[in-house]
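here are the coordinates; sequence isn't available:
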């Protein structure tokens, strides 16, 4: 995926996305000892960066594919993104969701006219049901993160950030399925000036960290993290990009995620979800390594169940 493809993708999806704001905080900068620039994808349409990749993926389909609809499996944010993007483009969306997905995210999918089919909360169950719907409905499967069109779309968030702040030393992003950090790494490569990308990942789902160590895609034995949007798996499309272009991944504990989330709520005065706070938690964990640096932070989303806050 080259620079021109990323530019073309951004131009294609602009009518369907927000160019989200970038926030700063003197108090947070003082706390970290660096200059932080928060790219607020919690203000994106449907509340997360995933609208970018979903819109790009659907816009790449043929008329025949659009007629038959699209299908994905997602615990929440990509489910909402694909539903809204499909609704905007007049396409039917079938969404396989685990039964334990947050109710607030299920409700949002329904609001965007996504057709929910629930399954057991395992990756195997999600994939099996998705394949069944593909066969029955002839719907086109769009993977939440392991898809070139999705990766390019997610990269446009970092592209927008670097268009405003071209001299960032680092960009941090959370790591789940790998689509966001792969797209972020491509944007940093093509639009940054020696800009390094670092991932934040929960210890409880640290497959990306272990994959970088071993050089091959590792799997998770547990998904016991508060960061529900990161309970996913790296793929063969995004991992080579991550391996080549992401400097490293910093793992964080559950209480560190909650602490970072709380600081964002209190200091930036905005809502972010636990998955969104993971990148900032990684900076806080190793802030001595980044003293005096200019750092972009992709705040991935703000779809929170207000009845189930961790603080």
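Ah, there it is. As the structure is a computational prediction, the values presented were derived from the model and not from experiment.

use CA for all of it now, contacts and neighbours both
Fine.

Endpoints of stretch 68-87, how far apart?
End-to-end distance of stretch 68-87: 14 Å, with Cα to Cα, to the nearest Å as the criterion.

I misspoke; the intended subject was stretch 172-188.
Per Cα to Cα, the first residue of stretch 172-188 is 11 Å away from its last.

same deal with stretch 187-199?
When the termini of stretch 187-199 are compared using Cα to Cα, they are 14 Å apart.

elements contacting the helix or strand harbouring residue 30?
Under the criterion DSSP states H and E, the helix or strand holding residue 30 is helix 26-32. Identification of packing neighbours for helix 26-32 by 3 or more Cα pairs under 8 Å, 6 or more residues apart in numbering; DSSP states H and E yields strand 35-40.

how many neighbours does residue 67 have?
In terms of burial, residue 67 registers 15 neighbours under the definition other Cα atoms under 10 Å.

Residue 240 too?
Using other Cα under 10 Å, residue 240 has 16 other residues around it.

Comparison target below:
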């Protein structure tokens, strides 16, 4: 029934759910209840990627065909058990000096956010109070380039980063591109991390000018893959691994194996359709968390 509310216990926290039958992905008939179910089931591998990170949400209260809004500040009526971190935001366009960020460290917070139709979860490359511990590279294909070309560039990046002892973990963006997440030492500033990513992007552009572009100008990008090194700015966030995306049907930013990337680069797996929630849950059953870094976190050459 529309407007019906249900109070549930999630690991000892009382969470109020509402409108579980509300369709948030009309093309697939995918409801808010199914969104909550997905986030509940994926939580064991998702939460470690959200822990201690200031969370930006993109909310779709009327579904993906309705309006959406970015939300950084804690919502009104945030439960007192939700962890909130007050952090400075220098240069805010809204004149704020600080923002009260939600930190999703546990399942009750994740369920509460899913009930607010926070479909997309985006995190910075740093944990609260630290330097960046991730370097993120976004691979954005300019048509007619597509995911196959992204896979080719991902392999070039993997091999070049390995020369400096940097391990890269590939994932789909959940839309048309890919991202590489690279654990780093967490002892260097965002400027150092961004500067290194920019140098690598420019180096690959010089070596592979028909495939790679490192500049953001759209007129340079048709038929090439833009290596977006600027994701490592202290002000940027990236969609979290296992987060849903707002597409006509529910898709997920899904971690990949390098074998899959190699197959994609060869055109053997035409990944024109991103992975959906059920597929990603099945993949976790098979692979576990492909984004687990194993504790290897090198410092970057300066």
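Looks like it came in fine. On a predicted model such as this, the values are computed, not experimentally measured, just so you know.

TM-score for the pair, please.
The TM-score (TM-score structural alignment, normalised by the length of structure 2) is 0.28; 146 aligned residues with a Cα RMSD of 6.3 Å.

Can you give me the buried ones in the helix holding residue 30 of structure 1?
28, 29, 32 (16 or more other Cα atoms under 10 Å).

can you list those in CSV and add distance to residue 172 of structure 1?
As requested, these are exported to CSV (distance: Cα to Cα, whole Å):
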residue, distance to residue 172 of structure 1
28, 15
29, 15
32, 14
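
Helices of the stretch 1-150 of structure 1, start to end?
The residue ranges that make up the helices of the stretch 1-150 of structure 1, judged by DSSP state H, counting those that start in this stretch, are 3-13, 26-32, 50-59, 63-68, 77-88, 103-111, 123-137, 148-164.

got the ones you listed as CSV, with distance to residue 257 of structure 1 columns?
As requested, those are arranged in CSV below (distance: least, Cα to Cα, whole Å):
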stretch, distance to residue 257 of structure 1
helix 3-13, 31
helix 26-32, 15
helix 50-59, 21
helix 63-68, 39
helix 77-88, 18
helix 103-111, 20
helix 123-137, 24
helix 148-164, 22
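
for those helices, which one sits closest to residue 183 of structure 1?
Taking Cα to Cα as the criterion, residue 183 of structure 1 comes closest to helix 148-164 out of the helices of the stretch 1-150 of structure 1, the separation being 3.7 Å.

Tell me what angle the closest one forms with strand 35-40.
For the pair helix 148-164 of structure 1 and strand 35-40, the angle between their directions (axes from the mean of the first three to the mean of the last three Cα atoms, to 10 degrees) equals 140 degrees.

now the angle from helix 148-164 of structure 1 to helix 50-59?
Computed with the same axes, to 10 degrees, the direction of helix 148-164 of structure 1 lies at 130 degrees from that of helix 50-59.

What's the first helix or strand after helix 148-164 of structure 1?
strand 170-174.

returning to that earlier point: of all the helices of the stretch 1-150 of structure 1, which lies closest to residue 248 of structure 1?
Smallest distance to residue 248 of structure 1 across the helices of the stretch 1-150 of structure 1 (Cα to Cα): 17.4 Å, for helix 148-164.

Give the buried residues for the closest one.
Within helix 148-164 of structure 1, the residues that count as buried by 16+ other Cα under 10 Å are 148-162.

helices or strands next to that helix in the packing?
The criterion is 3+ Cα pairs under 8 Å, 6+ apart, and the helices and strands that helix 148-164 of structure 1 contacts are helix 3-13, strand 35-40, helix 50-59, helix 179-191, strand 294-299.

Could you rerun that using 6 Å?
Using 3 or more Cα pairs under 6 Å, 6 or more residues apart in numbering; DSSP states H and E as the contact criterion, the secondary-structure elements in contact with helix 148-164 of structure 1 are helix 50-59, helix 179-191.

what angle sits between it and strand 170-174?
Orientation note: helix 148-164 of structure 1 sits at an angle of 140 degrees relative to strand 170-174 (the same axes, to 10 degrees).

got the contact list for helix 148-164 of structure 1?
Contacts with helix 148-164 of structure 1, where a contact means Cα atoms under 6 Å, 6 or more residues apart in numbering, come from 6, 10, 52, 53, 56, 57, 179, 180, 183, 184, 187.

Check those against residue 210 of structure 1 and report the nearest one.
Checking the contacts of helix 148-164 of structure 1 against residue 210 of structure 1 by Cα to Cα gives residue 179 as the nearest, at 17.0 Å.

gap between that closest one and residue 255 of structure 1?
Residue 179 of structure 1 is 25 Å from residue 255 of structure 1, where distance means Cα to Cα.

try residue 104 of structure 1
When Cα to Cα is the yardstick, residue 104 of structure 1 and residue 255 of structure 1 sit 23 Å from each other.

same deal with residue 161 of structure 1?
Residue 161 of structure 1 sits 28 Å away from residue 255 of structure 1 when distances are taken as Cα to Cα.

contacting residues around residue 205 of structure 2?
Per Cα under 6 Å, 6+ apart, neighbours of residue 205 of structure 2: 212, 213.

and if you look at residue 185 of structure 1?
Contacts of residue 185 of structure 1 were listed using Cα under 6 Å, 6+ apart, and they are 197, 245.

From residue 247 of structure 1, how far out is it?
The gap separating residue 185 of structure 1 from residue 247 of structure 1 is 9 Å, by Cα to Cα.

Repeat that for residue 9 of structure 1.
Residue 9 of structure 1 sits 25 Å away from residue 247 of structure 1, going by Cα to Cα.

all helices for the stretch 1-150 of structure 2, in order.
Remark: helices assigned in the stretch 1-150 of structure 2 by DSSP H, counting those that start in this stretch are 32-50, 107-115, 147-163.

export those to CSV and tack on mean neighbour count and distance to residue 198 of structure 2?
Below are these laid out as CSV (neighbours: other Cα atoms under 10 Å; distance: least, Cα to Cα, whole Å):
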stretch, mean neighbour count, distance to residue 198 of structure 2
helix 32-50, 19, 24
helix 107-115, 22, 34
helix 147-163, 20, 12
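
Output those in TSV; the columns should cover distance to residue 135 of structure 2.
Conversion of the helices of the stretch 1-150 of structure 2 to TSV gives the following (distance: least, Cα to Cα, whole Å):
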stretch	distance to residue 135 of structure 2
helix 32-50	14
helix 107-115	25
helix 147-163	11
